[in-house]
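**Student:** Everything below, folded, please.
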Amino acid sequence: MRNSLPVALLVGSLTLGGGSAGAQEPTPGDVTEQLGVQQVQVAPAGAAPPQSGDEVPTQPVVEEYLTDRLREADEVWTAFFARLGLAEPKVSYLIVTPESGPYKSNCGSLPVIHHNTPNAYYCGWDEASAGFAGTIYLPVTTMQRMWAGDIFGRQSVRKGDFAAAILTAHEFGHHVVHELSEQYRQPLPTGKWWELISDCMAGVWATSAYYRGTMQPGNFEEAVAALEAIGDTAITAEPHGTSEERKNALLTGYNGIPNRYPPGAPAACTETYWKYA
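**Tutor:** Just a heads-up that it's a prediction; the model follows:
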C-alpha cells in the first residue's frame, strides 16, 4: 500500500515553544501548542484496564488502522507547522504487504524490507512518491503481531492495538526530527538520542489522541509496555535506549515537563533529547 502525506512540525527555534501556565485546556480536536497544564497520568499500577484488542485482526484491518494513525499524526504535525508559517514538508509511507513488497531503501543501513521484517523503519532520503522526501516503512505482518503482544519478536506484558499506534508514531517522529534538522540546518541527534527523541515525539502525538478523546482505557499502558519490551538490554552498534529510557522519553512527550512545558509540547523533546552520542 503506497500513499503520500504532508506533515508538519511545531517549531519556533531549536527549542520548541510550549504553552504557558494558566493556558486554557483545549477541547478534543483543537490541539495547539498550549495543551493546558493538567498532567496526563498513566493509570495506577494494578488498575488492570480492559485490553483494546485480544484478537489478531486481518491484514486489511491492520492496514486501515495504520493508515488512520498516520493520518492523525499528519494532522497534528501539519497544524503545528502551519500555525508558525513554515513550509510544509511531506512524507511518504509504505505498508509492506506480501503482495506489495519487498522494498529496498536508499538508506544503506536498512535491510530489504519484507511484510514480516521484524522492525519498522524510516529513511529521510527515500522518495517513494515524487516530491515527498522521507518514507516510513511498516511491515504489515510485523505490525499485525503487535495485537498479540509480539513487539518485533519480543513479548510485551500487554496486548492491544496501541502498541502498533505508538510505534507508527515513533517512525513519524523520525520524520519530524529530520525535517527540523533540514529546516534549521542542525545536525541530527545521534546514537540513542535519535531514537529517544522519536519516542518523545510519539508521546506528543499520544497527548493529542488523549485530548481528541480517541484514546481508550489501557491504550497508553500498551504503548509504555511496547517500548519497554524493545529497550536495549546490552550495548549495541545501533542503540535505541534502555527500557527505562524509552519509557521516560515517551512520558516526556506525553506529560511535558512540570513547571516548564505542558503535556504534548515538542519543546520538551528537543530540549531533553536533541543530543549527540
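
**Student:** CA only for contacts and neighbour counts going forward, please
**Tutor:** Fine.

**Student:** could you pull out the helices for this protein?
**Tutor:** 59-83, 140-144, 162-184, 192-212, 219-229, 243-255, 266-273 (DSSP state H).

**Student:** Adding distance to Tyr103 and mean neighbour count, write those helices out as a markdown table.
**Tutor:** A markdown table is the format used below for those (distance: least, CA to CA, whole Å; neighbours: other CA atoms under 10 Å):
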| stretch | distance to Tyr103 | mean neighbour count |
| --- | --- | --- |
| helix 59-83 | 17 | 18 |
| helix 140-144 | 13 | 24 |
| helix 162-184 | 17 | 23 |
| helix 192-212 | 22 | 26 |
| helix 219-229 | 25 | 25 |
| helix 243-255 | 28 | 25 |
| helix 266-273 | 31 | 24 |
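
**Student:** got those helices as JSON lines, with distance to Ile235 columns?
**Tutor:** Converted to JSON lines, the helices of the chain look like this (distance: least, CA to CA, whole Å):
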{"stretch": "helix 59-83", "distance to Ile235": "31"}
{"stretch": "helix 140-144", "distance to Ile235": "24"}
{"stretch": "helix 162-184", "distance to Ile235": "21"}
{"stretch": "helix 192-212", "distance to Ile235": "11"}
{"stretch": "helix 219-229", "distance to Ile235": "16"}
{"stretch": "helix 243-255", "distance to Ile235": "13"}
{"stretch": "helix 266-273", "distance to Ile235": "19"}
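
**Student:** Point out the one among those that comes closest to Trp125.
**Tutor:** Distances from Trp125 to each of the helices of the chain were compared using CA to CA; the shortest belongs to helix 162-184, at 9.9 Å.

**Student:** this one as well, want them side by side:
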Amino acid sequence: MKWEGNRESDNVEDRRGEGGGGGFSLGGGSLSLGTVAIAVVASLLFGVNPLSVLSMLGGGQPAQVQQAPSHPPANDQMTNFVRTVLADTEDTWTELFRAQGRNYVKPKLVLFSGSTPTACGTGQSATGPFYCPGDSKVYIDLSFYRLMQQRFHVSGEFAQAYVLAHEVGHHVQHLLGISDKVDQVRRRSSEVESNALSVRLELQADCFAGVWANHANQARNILEQGDVETALKAASAIGDDALQRQARGEVVPDSFTHGTSAQRVRWFTRGIETGQISACNTFEARQL
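**Tutor:** Below is the predicted model of the structure:
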C-alpha cells in the first residue's frame, strides 16, 4: 500500500501510556483480565457484546466515563500510518457526502493501550478495534495488528487499513442514521433476530470499507499488487464461522454477529468493485 507522503490527520487522540493496562474498570470497580477473557469468549461464542458482559459481571453498574487528556500522537511509523489512513477516509467520505448534499462530520481516532474510558463504557484492547456512536470516536490498540499476524496470520498494510476503514464505516452508518434505526429494531427483537440484524450492519461496514478503498485508489493510487488479496484474507480470517471454529471447534450460525468469512469477503469486494454507497444495502439483500 502506497501511503508515505500523503496527508496525515490531526484528528487523533493518543492516550497510550496513561495507565489502565491491567484491569477493566466499570462503575468504579475493577475487573481482572480473567474476567475480560470470559467476556471476549462470550462475545465470540454467543454473539454478546463484551462491554455488556463486563457490565453485568461488574454488578450491572454503568461505566464511569472521564475525559482523558489529549496530547500529540507519537511520531512512530505505525502512528503515522493510521493517521494517514484516517486522513484518507476523511477525504473520501467528505467528497462522497458532498455529492449527496450532506456534510461529513469526521470521527476522532483514539489510540490507547490496555483500557480506556468511552461514552459506550470502558473499552478494552481485548475486544479489538471498535466504534462508539456515543462520542463518534474510533478506538484502537495498535497491538491488535500484531494479533492479526500472530493469531490470524494476516499481514500487510492494506489489511490493517481495512480494519480501520471498517470502523469508520460504522461512523458513516451512524451519520446516515442507519445504526440508530437498527438498534431500535434490535431492542424489540429476539436474540436470533437481533444477531441477524447485527450481521447485516457489520457486512455493510465491510462494504463501506470497500467503497473507501475504491475512491481512495482512484484519487491517490494507493493500491499495490497483492493489497486487495491481503484485505480479503483479513476479512475471511475474522468471519464468525472461522472464529467459532477456531475457538470451540464448531459453528453456531444463530449466534453470528458479523457474518461468515465468505459473506465478509463478498461485501468488501462489492464495495471495492462498485465504489457505490447504494451497492451496500445489506438490509434489502435477499442473499448475504
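
**Student:** what's the TM-score here?
**Tutor:** TM-score for the superposed chains, counting by TM-score structural alignment, normalised by the length of structure 1: 0.62, backed by 195 aligned residues with a CA RMSD of 3.0 Å.

**Student:** just to revisit the earlier point, please name whichever of the helices of structure 1 is nearest to Arg2 of structure 1.
**Tutor:** Arg2 of structure 1 lies closest, by CA to CA, to one member of those: helix 59-83, at 10.1 Å.

**Student:** Quick one: average offset of that closest one versus structure 2, please.
**Tutor:** Average distance, helix 59-83 of structure 1 versus aligned residues of structure 2 after superposition (mean CA distance after the TM-score superposition for structure 1): 1.3 Å.

**Student:** for that helix, the distance to its chain's centre please.
**Tutor:** The chain centroid and the centroid of helix 59-83 of structure 1 are separated by 10 Å under CA atoms, centre = their mean, to the nearest Å.

**Student:** Just want the angle from it to helix 192-212.
**Tutor:** With axes from the mean of the first three to the mean of the last three CA atoms, to 10 degrees applied, the angle from helix 59-83 of structure 1 to helix 192-212 works out at 90 degrees.

**Student:** ok, back up a step: closest to Thr236 of structure 1 out of the helices of structure 1?
**Tutor:** Ranking the helices of structure 1 by proximity to Thr236 of structure 1 (CA to CA) places helix 192-212 first, at 9.9 Å.

**Student:** Now do the contacts for the counterpart of Ala163 of structure 1 in structure 2.
**Tutor:** Matched across to structure 2, Ala163 of structure 1 falls on Ala159, judged by TM-score structural alignment. Ala159 of structure 2 makes contact with 227-228, 230-234 under the criterion CA atoms under 8 Å, 6 or more residues apart in numbering.

**Student:** what do you get for Val199 of structure 2?
**Tutor:** Shown here is Val199 of structure 2, whose contacts under the criterion CA under 8 Å, 6+ apart are 256-259.

**Student:** Distance check, it against Ser255 of structure 2.
**Tutor:** In this structure, Val199 of structure 2 lies at 10 Å from Ser255 of structure 2, with CA to CA, to the nearest Å as the measure.

**Student:** on average, how far is stretch 167-174 of structure 2 from the matching bit in structure 1?
**Tutor:** If you overlay the two and look at stretch 167-174 of structure 2, the average distance to its match in structure 1 is 0.5 Å (mean CA distance after the TM-score superposition for structure 1).

**Student:** Check the offset of that stretch from the chain's centre.
**Tutor:** On the basis of CA atoms, centre = their mean, stretch 167-174 of structure 2 sits 9 Å off its chain's mean C-alpha point.

**Student:** likewise stretch 107-127 of structure 2?
**Tutor:** Worked out by CA atoms, centre = their mean, stretch 107-127 of structure 2 lies 12 Å from the chain centre.

**Student:** Check stretch 66-84 of structure 1 too.
**Tutor:** For stretch 66-84 of structure 1 - counting by CA atoms, centre = their mean - the centre lies 11 Å from the chain centre.
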